[in-house]
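> here is a sequence together with a model predicted from it:
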Amino acid sequence: MDIYESAVDEVAAAGYSRIALGVEYKGSRYKGWQRQADGVRSVQETLEKALSRVAASPVSVLCAGRTDAGVHACGQVVHFDTQAVRPERAWVMGANAELPHDISVTWARPMPADFHARFKAVARRYRYVIYNDPIRPAHLGEEVTWNHRPLDVARMAEAAAPLLGTHDFSAFRASQCQAKSPIKQLHHLRVTRHGQMIVIDVRANAFLHHMVRNLAGVLMAIGSGDKPVSWAREVLEGRERRQGGVTAHPYGLYLVSVEYPQAYALPDRYIGPHFLTGFADLPS
């Protein structure tokens, strides 16, 4: 937890309105979500500058999940507190007029004072997109991970099955992970092929640092035949990161959805990324 996610931000102060936003972005040009002390480009700082212009006062935002450098989002949720009064449309259109082309605000809603983008979330969902072809793609080069070796999706899906449920995912967390507990509940982990695209779709109550990329790395090693199907379970039960192979590239990773209690009535949007929305056979 950092200074921008401290306990004082759990409830909006008197005289302030709490606003929630849906945000999507391409992470390729940014050093991750979180504002950096050395002033390098981050999604958070870029969004805050745009919202501050709309509010005509400083705005600090808190997000549902801090994405790494190169990672994208279709369904990021943030909130901020402000004394500025603006219609929902003004927050959306005003922010987008100030933002660069690779960040967009998709919706805005006034929220109860106790809403918190991070702490009130009950589930998060990611998609990891692999372009599986001998030739590297000239398009979507920063939006997908290219794997030139043939990947067996059936083997990958079989290997994923033992990872479902509540487990200690220590073997899938980065060494710098700050989570208090490695125990997470994986609700689904689906692996499907759509032409040259392979999509790893994973939903959990929360994720560890690099957890999805480490899951993807293990499944690709199994799909290529380098490792047996049983290896995913062995890595999980070993609980040691050094046994889990390489961390997959960030470019194919998307935060696609964050879920909250129905009482907050946040807008529903399609599950991205955009270039997959026409795939009728992709599980919703």
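Looks like it arrived, so ask away. Residues are numbered from 1 along each chain as shown.

> can we go C-alpha only for contacts and neighbour counts from here?
Will do.

> please enumerate the strands of the stretch 1-150 of the chain.
17-25, 62-63, 72-82, 103-111, 123-132, 145-147 (DSSP state E, counting those that start in this stretch).

> what's the neighbour count on the nearest residue to Trp107 once chain neighbours are set aside?
Spatial nearest neighbour of Trp107, excluding adjacent residues (CA to CA, 6 or more residues apart in numbering): Gly22 at 5.1 Å. Using other CA atoms under 10 Å, Gly22 has 24 neighbouring residues.

> circling back to that earlier point, dump the strands of the stretch 1-150 of the chain to a markdown table, plus distance to Ala50.
A markdown table is the format used below for these (distance: least, CA to CA, whole Å):
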| stretch | distance to Ala50 |
| --- | --- |
| strand 17-25 | 13 |
| strand 62-63 | 15 |
| strand 72-82 | 13 |
| strand 103-111 | 10 |
| strand 123-132 | 26 |
| strand 145-147 | 30 |
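
> surely the residue nearest to Trp107 is in contact with Ile103?
No. Here Gly22 does not reach Ile103: they are 10.9 Å apart, not a contact under CA atoms under 8 Å.

> check contacts around the closest residue to Val258 other than its chain neighbours.
Computed as CA to CA, 6+ apart, the closest residue to Val258 that is not its neighbour in sequence is Arg124, at 4.5 Å. Counting by CA atoms under 8 Å, 6 or more residues apart in numbering, Arg124 touches Arg203, Ala204, Asn205, Ala206, Phe207, Leu255, Val256, Ser257, Val258, Glu259.

> ok, now Thr192?
Residues in contact with Thr192, defined by CA under 8 Å, 6+ apart, are Val153, Ala157, Ile198, Val199, Ile200, Leu282.

> cool, and Gln44?
With contact taken as CA under 8 Å, 6+ apart, Gln44 is in contact with Trp33, Gln34, Arg35, Val61.

> apply 6 Å and report the result again.
Gln44 makes contact with Trp33, Gln34, Arg35, according to CA atoms under 6 Å, 6 or more residues apart in numbering.

> comparison target below:
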Amino acid sequence: MPRYKMVVEYDGTPFTGWQHQKNGLSVQQAVEDAIARFAGEQVRIHCAGRTDSGVHATHQVVHVDLEKAWRADTVRDATNAYLKAVPVAILSAEMVAGGFNARLSAIKRHYVYRILNRRAPPAIERSRVWHRAWPLDSAIMHEAAQTLLGQHDFTTFRASECQANSPIRTLDRLEVERDGDEIRVHASARSFLHHQVRSIVGTLERAGAGRWSVADVRAALDARDRKRCGPMAPSTGLYLTGVDYRPYPILDQNVVDSGVDQQVEHETEAHDRE
């Protein structure tokens, strides 16, 4: 079965999260339904990182196996044609070897957390940032962040329902920068614990507000106690922005039957007019 790697962008606001849920529409379900409509088969997609309700992505990576071999650009465009009702878009698609796995082949994941730091609340980006009305010292937040770099037991910054086998993780990057009224926290690691980034951001915010010292942040880590974590930042400001992989083979698209491709192109154009 041909395997496709796709890069997906979405606004997580209206979804129950990435993974299938009984209480509403998930991003996974929306993409699977769109693929099923053009390909004529039920599919299951697999992602690099499962995001919670309200979390966004500018570069989520998924893979899917299809019974027929389609042109990669047709997979992208035909899927997008059936996603117009929801804030999800397939940015790219490529046919890859069967050994590629969106989750297991990933060697690093990148997140950004956005904080709007001004007195006035957001109007346009209400569901895309965390608003903090009081002054935050981004330099102090960055200094505190550096005490969390490296391999540690991150129990303090781990959700109580986290299903990971170990709380040990290696944080490769944790940087805080300010651009006008916006503070961005950049985090990179091979993998993260459930709620790890949001828990860290909430703790760094306490340092930026002057309520915690840099030493307090490090002490919270060393305590290995969830009760020592600062208040967890909301999902609204979190974005999955990238996933890294070692080089992998991309298959030759010339092997795809052009007649099949033309059929889907015609169906896509018809749907665009609806």
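In hand now; what should we look at? Small disclaimer: the values here were computed from a predicted structure and weren't measured.

> the residue nearest in space to the middle of structure 1 in helix, strand or coil?
Centroid-nearest residue in structure 1, with CA atoms, centre = their mean: Leu255, separated by 2.4 Å. Assigned by DSSP: H, G, I helix; E, B strand; the rest coil, the conformation of Leu255 of structure 1 is strand.

> thinking again about what came up before, CSV for the contacts of Gln44 of structure 1, including distance to Ser170 of structure 1 and neighbour count?
Converted to CSV, the contacts of Gln44 of structure 1 look like this (distance: CA to CA, whole Å; neighbours: other CA atoms under 10 Å):
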residue, distance to Ser170 of structure 1, neighbour count
Trp33, 23, 25
Gln34, 23, 21
Arg35, 27, 17
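
> map Gly22 of structure 1 across to structure 2 for me.
The alignment partner of Gly22 of structure 1 in structure 2, by TM-score structural alignment, is Val7.

> brain fart, Thr166 of structure 1
Thr166 of structure 1 maps onto Gln151 in structure 2, by TM-score structural alignment.

> tell me how many other residues surround that match.
11.

> now do Phe172 of structure 1
So Phe172 of structure 1, with other CA under 10 Å, has 30 neighbours.

> relative to Leu116 of structure 2, how far out is Ile236 of structure 2?
One correction, residue 236 of structure 2 is Thr, not Ile. Distance of Thr236 of structure 2 to Leu116 of structure 2, given as CA to CA, to the nearest Å: 11 Å.

> hmm, back to that, what's the closest of the contacts of Gln44 of structure 1 to Arg233 of structure 1?
Taking CA to CA as the measure, Arg233 of structure 1 sits nearest to Trp33 out of the contacts of Gln44 of structure 1, at 31.4 Å.

> residues in contact with the equivalent of the closest one over in structure 2?
The pairwise alignment with structure 2 assigns Trp33 of structure 1 to Trp18, based on TM-score structural alignment. Trp18 of structure 2 makes contacts with Ser26, Val27, Gln28, Arg50, Thr51, as judged by CA under 6 Å, 6+ apart.

> and the helices in the stretch 1-150 of structure 1?
Secondary structure of the stretch 1-150 of structure 1 by DSSP state H, counting those that start in this stretch: the helices cover 43-55, 88-98.

> save those as CSV, and put in distance to Met220 of structure 1 too.
Formatted as CSV, these follow (distance: least, CA to CA, whole Å):
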stretch, distance to Met220 of structure 1
helix 43-55, 29
helix 88-98, 37
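
> quick one: which of the ones you listed is nearest Trp231 of structure 1?
helix 43-55 (36.1 Å).

> ok now the closest one, how far from the chain's centre?
Relative to the centre of its chain, helix 43-55 of structure 1 is centred 20 Å away, using CA atoms, centre = their mean, to the nearest Å.

> cool, and stretch 157-177 of structure 2?
Between the centre of stretch 157-177 of structure 2 and the centre of its host chain there is 15 Å, according to CA atoms, centre = their mean.

> likewise for stretch 153-160 of structure 2?
A distance of 19 Å separates the C-alpha centroid of stretch 153-160 of structure 2 from that of its chain, computed with CA atoms, centre = their mean.

> ok, stretch 97-112 of structure 1 next?
Distance, stretch centre to chain centre, for stretch 97-112 of structure 1: 17 Å (CA atoms, centre = their mean).

> report the buried residues of it.
Buried residues in stretch 97-112 of structure 1, counted by 16 or more other CA atoms under 10 Å: Glu98, Leu99, Ile103, Ser104, Val105, Thr106, Trp107, Ala108, Arg109, Pro110, Met111.

> what of stretch 210-221 of structure 2?
For stretch 210-221 of structure 2, by 16+ other CA under 10 Å, it's Trp212, Ser213, Val214, Asp216, Val217, Ala220, Leu221.
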